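Q: let's see this in three dimensions:
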Amino acid sequence: MAREQLVVLNALDVAKTQWYHFTAIVIAGMGFFTDAYDLFCISLVTKLLGRIYYTKPGAPKPGTLPPNVAAAVNGVALCGTLAGQLFFGWLGDKMGRKKVYGITLVLMVVCSLASGLSFGSSANGVMTTLCFFRFWLGFGIGGDYPLSATIMSEYANKKTRGAFIAAVFAMQGFGILAGGIVALIVSAAFDHAFKTPTYHENPAASLAPQADYIWRIILMFGAIPAGLTFYWRMKMPETARYTALVAKNAKQAASDMSKVLNVEIEVEEEKVQRMAQEPANSFGLFSKEFAKRHGLHLLGTTSTWFLLDIAFYSQNLFQKDIFSAINWIPPAATMNAIHEVFQIAKAQTLIALCSTVPGYWFTVALIDHLGRFFIQMMGFFFMTVFMFAIAIPYHHWTLKPNRIGFVVMYSLTFFFANFGPNATTFVVPAEIFPARLRSTCHGISAAAGKAGAIIGAFGFLYAAQNTDPKKTDAGYPPGIGVKWSLIVLGVINFIGMLFTLFVPESRGKSLEELSGENADENDGEKQAASPRTAPV
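A: Below you'll find the model as predicted:
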């Protein structure tokens, strides 16, 4: 039987949507805006890096990053993100959400600037420096995942909690869009100022000396939005759920939330101490009790995020290669280096504007009506359908009259990723675990996702290579490796549907009801027995 909720937590659960909700969304969301910008802007400039540092004099085609270098440049930030999610997720439960929140932001600002200032006496030296700073940039980004999700979930009311957490995550779409827009503006400005010939016309002159500034400016721009939100992050009070349930300071929790909600809240020291001593509120992450109550939940959140990110990051980081394979982006030799950046940015901005951003906000609008489980299952299903639809008849889409159809189908996979598991895998882990383990479990789930992203980043890079150059010479269209890579991604999305069955439905319940923190021992056992619990 459920016990009586703490007054301060109940006040948060039933609070009407207020200004502080929107303030929290903006403060946490700007972190995600920066996260997405920093993670995905690298895909806009990798071809430029290849031209600048790896073009051999007199070569018939512009240079490209060697596969091992390209994999490192694209994937090293993801490795840092994985480490940051585990470390800062754990630290957020040990030290408090607010204390750790500022550290991640400082790390992101410093490393964004440092990435743009990468140096070296050789091409490999510059790439090594870039990878070093992008690893630590990813480390800071990683901390933002569990902390932002946990803070927003613990501030929100139970009626619109899903929309608030999803709105924070939806800022990722604006970050991806901003990356494309910044690249468009910077490349257009440089292309207009330095009218350089194409590689065909004059290989030596197709790369303006000023092109080296372009990728540096694009990478460094990510420091601006992160820096602007630092002051406001430091002004946020610690969440009441951490202060009351983990730090066990009922007086401070009541004081902080009284200011936030503009109401008088009763201090319940005795009730807080009594709850802290109950067995249901004391088991650890590696205990049998956690495995019994939340083991299947953690399996569901980690597996689905892992599978989703293999597909999502493969598509995002290497869409420029896919567009080149179907000749939507002109061959590199027909453009100068700066104009190539413009063409890649234009393609990725179009995809973000038409499918990525709308997908996020469809989730925000409907998640508290349709539920997390339904949206995640639907998203995986349509990602599978559209991935197979472009992969199986892949060579049909490479023909010029059919390219628009390919782009539309490809855009729909992005739409249903974001109106689907890319958003829900972020939301659910912030709701279903106990307060003392919430940030840690979200970090573990997110790190599983980044493990999938690393597989996607490194695996797709090699798998998408042309698997048999002799067949291309015999008249087969290029990109045979791309076709089979897309088929594999479709299969992965289908498996994601199966593992979604382990994900609980958290709509309409308080965080303590979901985690069992205000239930007696028998209630906790019953709740843990069913991975997918429907709201009452």
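Q: switch to C-alpha atoms for all contacts and neighbour counts from now on
A: Noted.
Q: list the buried residues in stretch 470-483.
A: P477, P478, G479, I480, G481, V482, K483 (16 or more other CA atoms under 10 Å).
Q: name the nearest residue to the fourth one, sequence neighbours excluded.
A: Same thing as I480. Distances taken as CA to CA, 6 or more residues apart in numbering put N466 closest to I480, at 5.5 Å, once the chain neighbours are dropped.
Q: near the one you found, how many other residues are there?
A: Neighbours of N466 under the rule other CA atoms under 10 Å: 18.
Q: I'd say it and S485 touch.
A: No: in terms of CA atoms under 8 Å, N466 does not count as a neighbour of S485; the distance is 10.8 Å.
Q: how about the residue nearest to I480, secondary structure?
A: Look at N466: counting by DSSP: H, G, I helix; E, B strand; the rest coil, its state is coil.
Q: swap in G508?
A: What three-state DSSP gives for G508 is coil.
Q: residues touching it, list them.
A: K158, K159, D368, P535, V536 (CA atoms under 8 Å, 6 or more residues apart in numbering).
Q: tell me which of those is nearest to S314?
A: For the contacts of G508, the minimum distance to S314 (CA to CA) is 29.2 Å, reached by D368.
Q: now do the contacts for the closest one.
A: Per CA under 8 Å, 6+ apart, neighbours of D368: K159, T160, R161, G162, A163, R507, G508.
Q: farthest-apart pair in the residues you listed, please.
A: Across these, no pair lies farther apart than A163 and G508, at 11.6 Å, counting by CA to CA.
Q: next one: the helix or strand hosting L461 to chain centre, how far?
A: Following DSSP states H and E, one finds L461 within helix 435-463. Computed by CA atoms, centre = their mean, to the nearest Å, the separation of helix 435-463 from the middle of its chain amounts to 10 Å.
Q: stretch 213-227 too?
A: Worked out by CA atoms, centre = their mean, stretch 213-227 lies 19 Å from the chain centre.
Q: then stretch 518-532?
A: 31 Å.
Q: show me the contact partners of that stretch.
A: Contacts for stretch 518-532 (CA under 8 Å, 6+ apart): 1-5, 275, 279-280, 292-294, 296-297, 501-505, 512-513, 516, 533.
Q: looking at it, G479 is touching F323, isn't it?
A: No: contact criterion CA under 8 Å: G479 and F323 do not qualify, at 10.5 Å.
Q: and for P504, the neighbour number?
A: For P504, using other CA under 10 Å, the count is 25.
Q: ok so, going back, which residues does the residue nearest to I480 contact?
A: Contacts of N466 (CA under 8 Å, 6+ apart): P478, G479, I480, G481, V482.
Q: I have a second one here; can you model it like the first so I can compare?
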Amino acid sequence: MATPHRIDDERNNISTWQKINNWLPFPFGDHPWWIDGTTRAPEEKDENPRLWRKEVINIFDHNGFDIQVFIVAASGFLTDSYSLFATNVILPLLAFLYWPTRSDRLPELYINVATLAGSVVGQLLFGWLTDRLGRRKLYGLELVLVIFATLGMSQASNGMYNNMNILSWIIFYRFFLGMGIGAEYPLSAVITAEFASTKYRARMMAAVFLMQPLGQVLAAAIGWGVLTGLMQSRGLQSLADRGFEFDQLSVEQQHQIMSTLDSVWRWVIGVGCIPALLAILWRFSVPESPRYTMDVVDDPKQAIMATKRQFPRTAQLLESVNVSSDEGDTLAPSNPRSFPTSPALGATPDPAQDNESSFWTFFFVEGNIRYLAATSICWFLLDFCFYGLGINSPRPLAALWASQIPNITVTSVLPAATTTMTIPFTHTVTFNGNIYNLTTSILANIPPPTTTITSLVAATDSSFHVPDYQNIWNPTKNMFTELSDNAKFYILTISITSLVGSGVLIWIIDFIPRKSWLVCSFLLLSIWFAILGGVLVATEFSEAHVANVVLYAFCQFLFNLGPNTLTYIIPAEIFPTRFRATCHGISAACGKLGAIVILILTEKTILNANPRALDKLLGAFSVPLAVGAFFAWIWIPELQTPPTGNARALRLPRLPNKSLELLAKGWKFANGTDQTRDPRTRLPKGENQRLGFSNKLLDTWVYLRYKGKRRVLSTAGLPGERTGTTGEPIRVGNDARGSNSQDGIEMYS
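A: Model prediction:
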């Protein structure tokens, strides 16, 4: 039997050019666009379709971290992240150029809600279509939507004679952009999960999600770079763009300032087309998902042909290593028995056996609606907190970075009350040769005099309002300074820390139990936001405001180290192939609904000049995050098996991932207490994870009541435990051999 080490040795002998050639897309690599990897295989009778399924999964499991699949998925996700978070750069410019007198911030709310509503539609629609029509038919269409919306928005205008409304055009294009962004979530997650090996699945998906904070960094950096480059090249960075000083500039300078600022936001939006075009080219190189072909189309022979075409080198290595290890017994290359079995494969259930369940049966009869409810609720609560400050961040970040409440000089002209006066006047009249001097009076309204009053008004005064584009904490800045500060605050406070959080998770994701870490990270964020809200009350608008910035930056680090990434990964793992994209789309759509809700709720709080709105909002976020931890604890199943080795100094043991096929067995298998082994799969008929509110509540009570009293537990006959020959309690579901394979005990939270 071949081992992964022998296959790795063979793979190391590949030349550098061969490795590059395997990664390249058309027309340079081994998978040109004109070859559809899903071309029909020659009609042959499948003697045992289950063997072909094992062969497909075996090739996947020995393929390692596939760079090509990663680039295909990551490039699209990077494009969508950039386009979504570019609003933090362009919204102040749009307000300054096109609705400079408005102070209600409703146009920004309309644009953001339209984008998120489009994401909801895209996630639901494309998730469902992906399961109905296949992955490949939809993969790339969402990027066409992104390119269409990006080009359209970058050319939007009011018309030469103001016969159109640019705000309406922007909302229109942002909705379709949101559809493309939303569609990318289920598509990229499903493609990555189904093409990845069991060993590297979680790491590949975490690496794909790394593109979200990277897109945030690029949006802020490109916006800052375009602004600085255009303004400094034309010598405009120090000139006023409004007020008395602006009026003193020449007409040519005024026009140059306004046209340059108008070019900045169009460049920032338009740049998003470049990675989208490259991503479309890459996606022609990916065939239909073999798992979809096996489990939904029910054509395993077609799946193995597509898999061998997509990963020819891995298939050849597997065959050659098996032939050389068989001591002269030559095996036919097409024989599935000639392939080594991955550690997770020996007990892999046959997906075809479970393929007859309808949506209603799988979710409502078999109880898997709890999985969908858990992923949807967790994502809703996460995005409720994450997007509350993430998608419209300039003003909240300016408040965090403010060292004092500025006093703004305000000049008001107050008219006096209008008065009516009697005005006498004398005139001379001649009548019949006689001269008469007459005195007459009339009533007249005196024009009101004006009184000019100059006073200092605090920026937090409820009567003080500034236009949407201005930074309320320092409305005297010009747009160049304001946008530069926004980009600096965003990169330092949000983007870099989020990027580091995602990077750390990629490094440790195989050494921590994902379900337990999701629960713990929700709780950590809940506690941290409560602390941040309290610290903000004591230190905001003072020299100690740096503490607020550090605490908030650490919150962004925790978001991507925990729930923000894991809520993207888990829905692509725990559902069967035929419902995987639909369920991921539903879960992601619930997240965007949470983002819409928080944007509407905060429109009258954080967006107004309320000095206590920010600390109250951040402190309140601790409640939904704690609720998210609760639902993850009771309904999310374990995704990994026990460690494969002993812990070493400064290094945790690796926790192998369960196969997608094992996780797809659902709630009844994960929560089943029947430990009788199925002779077909060699698996127990249940894992006895004790999911659900009642089980978790009982286990918690037992733990608190009998903590440290193992003998009492063993004699009490408590659920989930049985007594061994030594009298010690043994968790039901343990593999008697102590195996580290998929047959073993599952982890408990």
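Q: re earlier: can I get the contacts of N466 of the first structure in JSON lines including distance to L117 of the first structure?
A: Converted to JSON lines, these look like this (distance: CA to CA, whole Å):
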{"residue": "P478", "distance to L117 of the first structure": "36"}
{"residue": "G479", "distance to L117 of the first structure": "35"}
{"residue": "I480", "distance to L117 of the first structure": "38"}
{"residue": "G481", "distance to L117 of the first structure": "35"}
{"residue": "V482", "distance to L117 of the first structure": "34"}
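Q: how close does the biggest helix by length in the second structure sit to the first structure?
A: Identified as the longest helix of the second structure according to DSSP state H is helix 166-195. Compared with the first structure after fitting, helix 166-195 of the second structure deviates on average by 0.7 Å (mean CA distance after the TM-score superposition for the first structure).
Q: Provide the aligned range in the first structure for that helix.
A: Alignment of helix 166-195 of the second structure against the first structure: residues 126-155, by TM-score structural alignment.
Q: from the chain's centroid, how far away is the matching stretch?
A: With CA atoms, centre = their mean, you get 10 Å for stretch 126-155 of the first structure.
Q: one more: stretch 508-526 of the first structure?
A: Chain-centre distance of stretch 508-526 of the first structure: 29 Å, with CA atoms, centre = their mean.
Q: repeat for stretch 341-348 of the first structure
A: Stretch 341-348 of the first structure sits 21 Å away from the centroid of its parent chain (CA atoms, centre = their mean).
Q: what does that stretch correspond to over in the second structure?
A: Taking TM-score structural alignment as the measure, the second structure aligns residues 483-490 with stretch 341-348 of the first structure.
Q: next one: stretch 230-238 of the first structure
A: So stretch 230-238 of the first structure sits over residues 280-288 in the second structure, by TM-score structural alignment.
Q: likewise for stretch 409-418 of the first structure?
A: On the second structure, the counterpart of stretch 409-418 of the first structure by TM-score structural alignment is residues 551-560.
Q: what about the matching stretch, how far off from the first structure?
A: Mean deviation of stretch 551-560 of the second structure relative to the first structure after superposition (mean CA distance after the TM-score superposition for the first structure): 0.5 Å.
Q: which stretches in the stretch 301-450 of the second structure count as strands?
A: Taking DSSP state E, counting those that start in this stretch, the strands of the stretch 301-450 of the second structure run over residues 407-415, 419-431, 434-446, 450-458.
Q: so what does the last one touch, helix or strand wise?
A: Where contact means 3 or more CA pairs under 8 Å, 6 or more residues apart in numbering; DSSP states H and E, strand 450-458 of the second structure is packed against strand 407-415.
Q: which residue numbers in the first structure does the strand it packs on align to?
A: Per the alignment by TM-score structural alignment, strand 407-415 of the second structure matches no residues in the first structure.
Q: measure A149 of the first structure to T160 of the first structure for me?
A: In this view, A149 of the first structure and T160 of the first structure are 14 Å apart by CA to CA, to the nearest Å.
Q: more neighbours: the two, which one.
A: Neighbour count, other CA under 10 Å: between A149 of the first structure and T160, A149 has more, with 27 against 21.
Q: grab the nearest non-local neighbour of the more buried one.
A: Once flanking residues are discounted, A149 of the first structure sits nearest to A430: 5.7 Å by CA to CA, 6+ apart.
Q: who's in contact with the aligned residue in the second structure for the one you found?
A: A430 of the first structure maps onto A572 of the second structure when the alignment is built from TM-score structural alignment. A572 of the second structure sits next to P186, A189, V190, A193, R580, A581, H584 when contact means CA under 8 Å, 6+ apart.
Q: thinking the last one is in contact with P571, fair?
A: Yes: when contacts are counted by CA under 8 Å, H584 of the second structure is listed as touching P571 (5.2 Å).
Q: of the two, who's got more company?
A: Each of H584 of the second structure and P571 has its neighbours counted (other CA under 10 Å); H584 has more, 32 against 27.
Q: now which residue in the first structure aligns to that one?
A: In the first structure, the residue matched to H584 of the second structure (TM-score structural alignment) is H442.
Q: likewise for T723 of the second structure?
A: Taking TM-score structural alignment, T723 of the second structure has no aligned residue in the first structure.
Q: quick check: T723 of the second structure touching T715?
A: Yes: applying CA under 8 Å, one finds T723 of the second structure in contact with T715, separated by 7.5 Å.
Q: same drill for these two, tell me which one is more crowded.
A: Between T723 of the second structure and T715, T723 has the larger neighbour count (other CA under 10 Å), namely 17 against 14.
Q: wait, R50 of the second structure sits on D350?
A: Yes: counting by CA under 8 Å, D350 is a contact partner of R50 of the second structure at 6.5 Å.
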